[in-house]
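Colleague: task: produce atomic coordinates for the following.
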Amino acid sequence: MNNVKKSFSIRDMENLSGIKAHTIRIWEKRYDLFQPERTTTNIRTYSLSSLQKLLNITLLYNNGYKISKIAKIQENEIPEIVKNLTIEKNENDSAINAFKLSMVNFDQSLFTRTYDSLLNKKSFREIFYEVFIPLLTELGLLWQTDTISPSHEHFITNLIKQKIYSETEKLQYDVPRKDAVFALFLPENEIHELGLLYINYEIVRSGYKSIYLGQTMPIESLNDLVKYYNAVNFISYFTVSPTKEKIEKYIHEFSTILNESPNSRLWLLGRQIQHISQDILPNTIKTFSSIEELTAEL
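Modeller: So this is what the prediction gives:
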């Protein structure tokens, strides 16, 4: 348990809850909602229970409860009210908060309990779009503001990957129903594969043959696929690689593969595609702004 984070700055509290630090201080002073400790330099620090309480209060506050009313509720009654509210209409917000807590504490059991509860009421696709994508968007911001460390991010993303693997495996016993072949890969030095894994799930779910090649694939190795198949739909996700300076060169090199296989295509997503000039793209290469946009083409 030595790795569990038990102390949070007011900036951590703001980043994790979305409530401004100034507002937290007002709630603390006016309504006595939190009792932070002070460092020797008089800096506020908050406990894990204070973070959990703030996340619960945030959910109530964002759903029309006035803070003056929340302050009058007995502390041990707040989680039950949140639970009832969640049952009524805000399960997604509550799940995101639970996943954030599981991440902060490296608590796999909490992650699993939360996920299983969602799966009783939602499809995996609904969980991914309604909960995991908003969660990952928040985590990106938390990581950039140093609220969480790379170890937190890796912990939660690997748990999400496990669920994608599990759901994909359930579908892979079926013989592909459609003729198209998809090959999914990440370019060299690219390791961020969560989005690509989910696209693989959608491809398998849609009944296509999928060849998942994974991380950091040398571009020359992809020639092997066009020798085996008359037409290959390549899909890749550019998060950090290739870099802005190298992306046009990469597109040019990949075009030579496509020239050898006129019926093949390359579909691209990710942050780095903003550096691709659409003017240089042949009609065999297409970019997408989101996973939803790409899967709509399947």
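Colleague: please count neighbours and contacts with C-alpha atoms only from this point.
Modeller: OK.
Colleague: tell me how many other residues crowd K69.
Modeller: Residues contacting K69 under the criterion other CA atoms under 10 Å number 9.
Colleague: can you tell me the SS state at K286?
Modeller: strand (DSSP: H, G, I helix; E, B strand; the rest coil).
Colleague: spatially, what comes nearest to it if we skip its sequence neighbours?
Modeller: Nearest non-adjacent residue to K286, counting by CA to CA, 6 or more residues apart in numbering: W267, 5.0 Å away.
Colleague: which parts of the stretch 1-150 of the chain are strands?
Modeller: Ranges of strands in the stretch 1-150 of the chain, per DSSP state E, counting those that start in this stretch, are 7-8, 37-38, 44-47.
Colleague: buried ones in stretch 242-253?
Modeller: Neighbour-count burial for stretch 242-253, counted by 16 or more other CA atoms under 10 Å, picks out P242, I247, E248, I251.
Colleague: what's the first helix or strand after the strand or helix carrying the last one?
Modeller: When secondary structure is defined by DSSP states H and E, I251 falls within helix 247-260. In the C-terminal direction, the helix or strand that comes right after helix 247-260 (DSSP H and E) is strand 265-269.
Colleague: want to put them side by side, so please do this one too:
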Amino acid sequence: MSNYSIKDLEQLSGIKAHTLRIWEQRYNLLNPKRTETNIRYYDDGDLKLILNVAFLNENGFKISKIVAMSREEIRTVVLDMAEASMAQHDMIHGLTFCMIDMDEEGFERFLSTSIQKLGFEQTMFDVIYPFMAKIGILWQTGAITPAQEHFISNLVRQKLIVAIDCVNWSHGGKKFLLFLPEGELHEISLLFSSYLIKVNGHRVIYLGQSTPFGDLLSVYRLHQPDYLLTVLTSQPANDEAQAYLDSLSKQFPEAQILTSGYQVIDKGLTIPSNVRLMKDFGDFKEILGEISPVMQEK
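Modeller: Okay, the predicted model is just below:
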């Protein structure tokens, strides 16, 4: 069981700490515990309750009506409303609740509903990717545990692998070599890039997580890809990102290198001529749109 400060509840729910304190005093909404040193904290049950209260409040329920409901009634109403909703923030709320509860069945239900309504690609753009960005921040600030982050990441990873396997490659288009630097394990963006590349009729050579530079060189010499694509989320470290991009540019001068991620976006780096930064998947779709009309050349 995790412990949360009132600031953690604010970050996760979007409700200001001041408002939470008022609701706590006026409606006895929460009953914080105290450590041996008398520091207030909240548990998983408190977090789930506040997430659901925030959802209902955003959807027009007055706090006086919400506090009159039992916790089970609140949970049932929230899950039914979130599953039926097309709103992005409602879907993200439902997935956040499933993450906190480590509810695989609920996660599958929410995701399947979204895919049925929006399609797989749009679900990734409008729901999963914003959700993953949110939990990445929450994980870094300690508001959620590594176990919760890994739980959801692995479920999303499984969905992506299945979706990629269902795409038929037409034996045309450009060659893309996809990899992550050594020590980099955040694979979701790379997998979604692989899906988009295949959907657009191109070929993917997928090396995945933590690729040694020597292995990258060997595969490049063997396949001579048109594009290299990598995502630098946590590796290489801030002071090493420039050198890494420079090395990629020098070692693969004939390839167009596409890169994104926290370590390179808005960092004031000097971008080599054959390296192209992508701030988000919208940028990547534009690149694919640029090359798709001539994708049968190679």
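Colleague: circling back to that earlier point, now, which of the buried residues of stretch 242-253 of structure 1 sits nearest S47 of structure 1?
Modeller: S47 of structure 1 lies nearest to P242 out of those, by CA to CA, at 41.4 Å.
Colleague: any idea what the closest one aligns with in structure 2?
Modeller: Using TM-score structural alignment, the partner of P242 of structure 1 in structure 2 is P236.
Colleague: so its match touches P181, yeah?
Modeller: Yes - the criterion here is CA atoms under 8 Å, and P236 of structure 2 meets it with P181 at 7.0 Å.
Colleague: follow-up on the earlier one: residue contacts, the residue nearest to K286 of structure 1?
Modeller: N233, F234, I235, S236, I285, K286, T287, F288 (CA atoms under 8 Å, 6 or more residues apart in numbering).
Colleague: same check, this time on Y61 of structure 1
Modeller: With CA under 8 Å, 6+ apart as the criterion, the residues that contact Y61 of structure 1 are I67, I70.
Colleague: that one -> structure 2?
Modeller: Using TM-score structural alignment, Y61 of structure 1 sits opposite N57 in structure 2.
Colleague: then V175 of structure 1?
Modeller: In structure 2, V175 of structure 1 lands on W169 (TM-score structural alignment).
Colleague: now do the top helix by length along structure 2: which elements does it pack against?
Modeller: For structure 2, the helix with the greatest residue count under DSSP state H is helix 146-165. Helices and strands touching helix 146-165 of structure 2, as assessed by 3 or more CA pairs under 8 Å, 6 or more residues apart in numbering; DSSP states H and E, comprise helix 88-101, helix 129-140, helix 188-199.
Colleague: what comes up buried for it?
Modeller: Buried residues in helix 146-165 of structure 2 (16+ other CA under 10 Å): Q148, E149, F151, I152, S153, V156, R157, L160, I164.
Colleague: mind checking how far the residue nearest the centre of structure 1 is from W143 of structure 1?
Modeller: Geometric centre of structure 1, nearest residue: L136, 2.9 Å, by CA atoms, centre = their mean. Using CA to CA, to the nearest Å, L136 of structure 1 is found at 10 Å from W143 of structure 1.
Colleague: can you check Y250 of structure 1 too?
Modeller: Counting by CA to CA, the gap from Y250 of structure 1 to W143 of structure 1 is 29 Å.
Colleague: ok, I26 of structure 1 next?
Modeller: 26 Å.
Colleague: what residue of structure 2 matches up with L101 of structure 1?
Modeller: By TM-score structural alignment, L101 of structure 1 lines up with F97.
Colleague: near the residue nearest to that match when sequence neighbours are not counted, how many residues? Count them for me, please.
Modeller: Nearest non-adjacent residue to F97 of structure 2, counting by CA to CA, 6+ apart: K48, 6.7 Å away. Using other CA under 10 Å, K48 of structure 2 has 21 other residues around it.
Colleague: what's the answer for V204 of structure 1, then?
Modeller: Around V204 of structure 1 there are 23 residues (other CA under 10 Å).
Colleague: verify the contact between it and S210 for me.
Modeller: Yes - using CA under 8 Å as the test, V204 of structure 1 is close enough to S210 to be in contact (6.4 Å).
Colleague: what range in structure 2 matches the longest strand along structure 1?
Modeller: In structure 1, taking DSSP state E as the definition, the longest strand is strand 209-217. Counting by TM-score structural alignment, strand 209-217 of structure 1 pairs with residues 203-211 of structure 2.
Colleague: mean shift between that stretch and structure 1?
Modeller: Following the fit onto structure 1, the mean deviation recorded for stretch 203-211 of structure 2 is 0.9 Å by mean CA distance after the TM-score superposition for structure 1.
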